[in-house]
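**Q** pasting a predicted model and its sequence here:
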Amino acid sequence: MDDLEHWIRLAAIPSMDRLKHQQWVELVSSADFHQLDDYQLQQLGFTLGQIQCHRAITPQRIEHCLQWLQISPDHHFIRYTDPLYPELLSQIKQPPFALFIKGNPALLNEAQIAIVGSRQPTATGKQVAFNFAADLCRLGLTITSGMAKGIDGCSHRGALSVRGNTIAVLGHGFDTVYPAQHKELAAEIASSGALVSEFLPDVQPKADHFPLRNRIVVGLSLGTLVVEAALKSGSLISAGYAAEYSRELFVIPGSIYNPQAAGCHQLIQQGAKLTTCVADIIEEWSFLQNNSLSTVKDKEKNLQTGLFDDSLLANVGDESTAIDVIAERSGLSVAQVSIELLQLELAGEVAAVPGGYIRVRRA
């Protein structure tokens, strides 16, 4: 059995404490390992679940992995001991033994920020994710997310819109695209960025795979930005990983009437950084150019100066007004209106309601 097959078998075993990685690598690579029975493996420290996963790797599955790697020069298999294995990911408690990658593996060692959030975001949440991703890419950061519906997809698209780098971490193998509606998005990410999975190509999506995916999204990144998250959102799992890994956690606030923002408010109460503009993120990282920070601050200052222009507020009525209607009336783009409405909401001038926004009348 060659070295690559050993590592493919390791990749199928649920991740273990990084301090034990070398022990497992040496053990599985030993000539007599496959002669050990289940009891002997348990005595060595394997759990029953890990043993079952290892036994389930048939020669056919190994061959399928090898064929996948040979299909394209853009298909890669990065071992935990390889120089290309991402340094930040190697520091987490349970790093993957190996990664299957479609695209550019070098991106995994670039400076990244994770953007996560609701699968059913508001129109404002979608626009905020898209715009933050685009602006952060312009400053040289790579956007990492999970390619789920909602905030994840908007973040990837925001990065791609400015020809920035983006990485999508999958909760399944490469034989599947999930969700199916992101087939074209996945192809676009792979062509200019990277798709990443710790799962063998034939592994199908399962609910318990997505928390595992989230730990990689956060583990690859210097920090995580949460855009809209309900109290039971999977994004709170990502936020927990950020705290566990001692990574920065940035959170966009929202309306108190928006249940998709309740988890965000909880995170802010627990100490996450309240974030309303890109400058809030940049100022935490000195490696980004100072002139970039001043440029962003000037841009956002100019934006905020115009937020309370009566011409925009005049187009928000006492009854729910849709964003596209406000944009048409004000002569602004939907993207611009979405950003300004968020700031107006934070200032207490408008409130998000089903179908759009209403003006808050002060006594």
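**A** Okay, I see it.
**Q** hey, let's count contacts and neighbours off CA atoms from now on
**A** Fine.
**Q** measure His265 to Gln70 for me?
**A** In this view, His265 and Gln70 are 47 Å apart by CA to CA, to the nearest Å.
**Q** gap between stretch 285-305 and the chain center?
**A** 24 Å (CA atoms, centre = their mean, to the nearest Å).
**Q** what's next to that stretch, contact-wise?
**A** Defining contact as CA atoms under 8 Å, 6 or more residues apart in numbering, one finds that stretch 285-305 is touched by 139-140, 277-279, 282-283, 340, 343.
**Q** buried ones in that stretch?
**A** Along stretch 285-305, the positions that meet the burial threshold by neighbour count (16 or more other CA atoms under 10 Å) are 293, 296-297.
**Q** quick one: which of His265 and Gln70 has more around it?
**A** Relative neighbour count places His265 above the other of His265 and Gln70, with 22 against 12, counting by other CA atoms under 10 Å.
**Q** reformat the contacts of stretch 285-305 as TSV; add secondary structure.
**A** Converted to TSV, the contacts of stretch 285-305 look like this (DSSP: H, G, I helix; E, B strand; the rest coil):
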residue	secondary structure
Leu139	coil
Gly140	coil
Cys277	coil
Val278	helix
Ala279	helix
Ile282	helix
Glu283	coil
Glu340	helix
Gln343	helix
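**Q** same for the helix or strand that contains Val226, what does it pack against?
**A** Of the helices and strands defined by DSSP states H and E, Val226 is found in strand 223-227. Contact here means 3 or more CA pairs under 8 Å, 6 or more residues apart in numbering; DSSP states H and E; on that basis strand 223-227 packs against strand 112-117, helix 123-138, helix 235-244, strand 248-252.
**Q** can you count the residues close to Asp2?
**A** 7.
**Q** count of neighbours near the closest residue to Phe130 other than its chain neighbours?
**A** By the measure of CA to CA, 6 or more residues apart in numbering, the closest residue to Phe130 outside its immediate chain neighbours is Gly158, 4.2 Å from it. The burial metric for Gly158, expressed as a neighbour count using other CA under 10 Å, is 26.
**Q** Gly158 reaches Leu136, doesn't it?
**A** No - taking contact to mean CA atoms under 8 Å, the distance of 9.5 Å between Gly158 and Leu136 leaves them out of contact.
**Q** overlap in contacts of these two?
**A** Joint contacts of Gly158 and Leu136 (CA under 8 Å, 6+ apart) do not exist.
**Q** what's the burial count for Leu139?
**A** Under the neighbour criterion other CA under 10 Å, Leu139 is assigned a count of 16.
**Q** any idea how far Val296 is from it?
**A** Distance from Leu139 to Val296, counting by CA to CA: 9 Å.
**Q** use this one as the comparison:
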Amino acid sequence: MEEKPFWVALQQTPGLGARRVLQLVKYFGGARAAWEAPEGELLTLEGLGKGAVSLLNWRRQVHPEKIMVSLAAAGIGVITIEEEVYPPELKRIYDPPPVLYWRGSRLPGEGFKIAIVGTRRATAYGLKVAEELAAGLAEAGVGVVSGLARGIDAAAHRGAIKGGGLTWGILGCGVDIVYPREHRELYRQVMEHGAIISEFPPGTPPDAGHFPARNRIISGLTAGTVVVEAAARSGALITADLALEQNRDVFAVPGPITSRYSQGPHDLIKQGAKLVSGVADILEEYEPRSLWSLPREETRASVTLNAIEEKVLAVLEATPSHLDVIMAATGLPAGELNTALIMLEMKQLIRRLPGGFYVRC
């Protein structure tokens, strides 16, 4: 039996938690080995504590393969951290979720993404700005990630859809639960233009304690986080703090000084976040700037490439691609690929972006 059912069964163990799941799998050398570990060894394993009792009780109640059958019947996909389709940028954070549940049309690991977050009690100004920024990013080929909450999040998703792009909604509940309820149609649209994602098992209700964990996925999936409106203490600022901890970029949109929802972005700007007055302020951090006076075809003809460089350049586009995706597409060993990328960058045919992304000039 493949490992995936055991990853899911471990992840769904009440009280075990993401970090302990990863520790168990590492200690026993695999998810199945951890699930089937001898009782005595689990009970004496240092640091597991009550988690051992929870796991022993849970594995008496459930069968991993039946869990997978139930998920498939509900139309819910599963991605585990050991799979190639797991988002590479998320895998690099301090505490990545071992399992992601998703419903939609596009895997969360696809493409270059930016998060847009903010208050649920957004002003008309904030809603307009969030939607316009998201639409601009989408038109430029950048995916938009947010939390499907009321206010700024909803405006960001709608803007991405309006711009004809991809968008992913990260939930603090199961992917089978529409929260808030009035977002049922938006939920459906996000599924059509991306996916609904959660680390919480289906059926998990929304809970205040879930949202900080949800926020680390929003920031962890993306190259940067844009805060549009947020009070001095808000979930959006937690997401911004997590982005900084994850070595991601933070952007902030200024607002009227008379609005309490401008305080969060203004404080971020004082602390070094980049001020955003339009989508160009975001894109210029990542998009290649033209270094040529000649058209691309003329410039390209003047540069000599070897066979490996030709192969790498052929898979790169104006939309950023991650190193792992390039490696999979070319089939090249890591050493040869890195050498080719360095040479292509020196020849000014590609540009390296933060987070292991590359883009064709």
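**A** Thanks, I have it. Just so you know, these numbers come straight off a predicted model, no measurement behind them.
**Q** superposing both, give me the TM-score.
**A** Here the TM-score of the superposed chains, computed with TM-score structural alignment, normalised by the length of the second structure as the reference length, equals 0.72; 288 aligned residues with a CA RMSD of 2.7 Å.
**Q** still on that earlier bit, kindly compare burial across the helices and strands packed on strand 223-227 of the first structure and name the winner.
**A** Sort those by mean neighbour count, taking mean count of other CA atoms under 10 Å, and strand 112-117 sits at the top with a mean of 31.
**Q** the spatially most central residue of the first structure and Pro96 of the first structure, how far apart?
**A** In the first structure, the C-alpha closest to the average C-alpha coordinate belongs to Ser145, at a distance of 2.0 Å (CA atoms, centre = their mean). Separation of Ser145 of the first structure from Pro96 of the first structure (CA to CA) stands at 17 Å.
**Q** do Ala31 of the first structure as well
**A** Computed as CA to CA, the Ala31 of the first structure to Pro96 of the first structure distance reads 23 Å.
**Q** try Asp82 of the first structure
**A** Between Asp82 of the first structure and Pro96 of the first structure the distance, using CA to CA, works out to 12 Å.
**Q** of the two, which one has the most company?
**A** Pro96 (28 against 10).
**Q** confirm that the more buried one sits in a helix.
**A** No - in this structure, Pro96 of the first structure is coil, not part of a helix, as judged by three-state DSSP.
**Q** the second structure: strands as residue ranges?
**A** Per DSSP state E, the second structure carries strands over the ranges 77-80, 99-104, 113-117, 143-146, 167-170, 194-198, 224-227, 249-252, 274-275, 321-322, 350-353, 357-360.
**Q** okay, these in TSV with distance to Asp153 of the second structure next?
**A** TSV is the format used below for the strands of the second structure (distance: least, CA to CA, whole Å):
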stretch	distance to Asp153 of the second structure
strand 77-80	23
strand 99-104	18
strand 113-117	6
strand 143-146	5
strand 167-170	9
strand 194-198	13
strand 224-227	10
strand 249-252	15
strand 274-275	19
strand 321-322	25
strand 350-353	26
strand 357-360	25
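**Q** the ones you listed: which one's closest to Ala9 of the second structure?
**A** In this view, the strands of the second structure are compared for proximity to Ala9 of the second structure by CA to CA, and strand 99-104 is the closest at 10.0 Å.
**Q** check the mean deviation of that closest one from the first structure.
**A** Relative to the matching residues in the first structure, strand 99-104 of the second structure has an average distance of 1.0 Å after the fit, by mean CA distance after the TM-score superposition for the first structure.
**Q** quick one: list the elements packing against that strand.
**A** Packed against strand 99-104 of the second structure, as judged by 3+ CA pairs under 8 Å, 6+ apart, are the following elements: helix 4-11, strand 77-80, helix 184-192, strand 194-198.
**Q** which of these sits most buried?
**A** With neighbours taken as mean count of other CA under 10 Å, these reach their highest mean count in strand 194-198, at a mean of 28.
**Q** centre of the chain versus that one, how much separation?
**A** So, by CA atoms, centre = their mean, the centroid of strand 194-198 of the second structure is 10 Å from its chain's centroid.
**Q** contacting residues around that strand?
**A** Outside of strand 194-198 of the second structure, the residues that reach it under the criterion CA under 8 Å, 6+ apart are 100-108, 166-175, 187, 190, 214.
**Q** my read: Phe251 of the second structure touches Leu275, true?
**A** Yes - applying CA under 8 Å, one finds Phe251 of the second structure in contact with Leu275, separated by 6.0 Å.
**Q** mind listing the shared neighbours of these two?
**A** When contacts are counted by CA under 8 Å, 6+ apart, the set common to Phe251 of the second structure and Leu275 consists of Ile269.
**Q** can you give me the helices in the stretch 251-361 of the second structure?
**A** For the stretch 251-361 of the second structure, the helices defined by DSSP state H, counting those that start in this stretch occupy 263-270, 279-283, 296-301, 307-315, 323-330, 334-346.
**Q** pull up the aligned stretch in the first structure for the third one.
**A** Mapped onto the first structure using TM-score structural alignment, helix 296-301 of the second structure covers no residues at all.
**Q** same check, this time on the longest one
**A** Against the first structure, there is no aligned range for helix 334-346 of the second structure (TM-score structural alignment).
**Q** elements contacting that helix?
**A** Packed on helix 334-346 of the second structure, when contacts are counted by 3+ CA pairs under 8 Å, 6+ apart, are helix 307-315, strand 350-353.
**Q** Serialize those to TSV and add fields for distance to Met68 of the second structure and mean neighbour count.
**A** Listed next are those as TSV, based on distance: least, CA to CA, whole Å; neighbours: other CA atoms under 10 Å:
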stretch	distance to Met68 of the second structure	mean neighbour count
helix 307-315	35	15
strand 350-353	37	20
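**Q** for Lys113 of the second structure, what are its contacts?
**A** Contacts were defined as CA under 8 Å, 6+ apart; by that measure Lys113 of the second structure touches 142-145, 221-224.
**Q** same thing but at 10 Å, please
**A** When the contact criterion is CA atoms under 10 Å, 6 or more residues apart in numbering, the partners of Lys113 of the second structure are 137-138, 141-145, 166-168, 218-219, 221-225, 320.
**Q** pull out the buried residues from those residues.
**A** Using 16+ other CA under 10 Å as the threshold, 137-138, 141-145, 166-168, 218-219, 221-225, 320 are the buried ones among the contacts of Lys113 of the second structure.
**Q** distance between the ends of stretch 96-115 of the first structure?
**A** 21 Å.
**Q** again, but for stretch 312-322 of the second structure
**A** The first and last residues of stretch 312-322 of the second structure sit 12 Å apart, counting by CA to CA.
**Q** now stretch 269-288 of the second structure
**A** Stretch 269-288 of the second structure: ends 25 Å apart by CA to CA.
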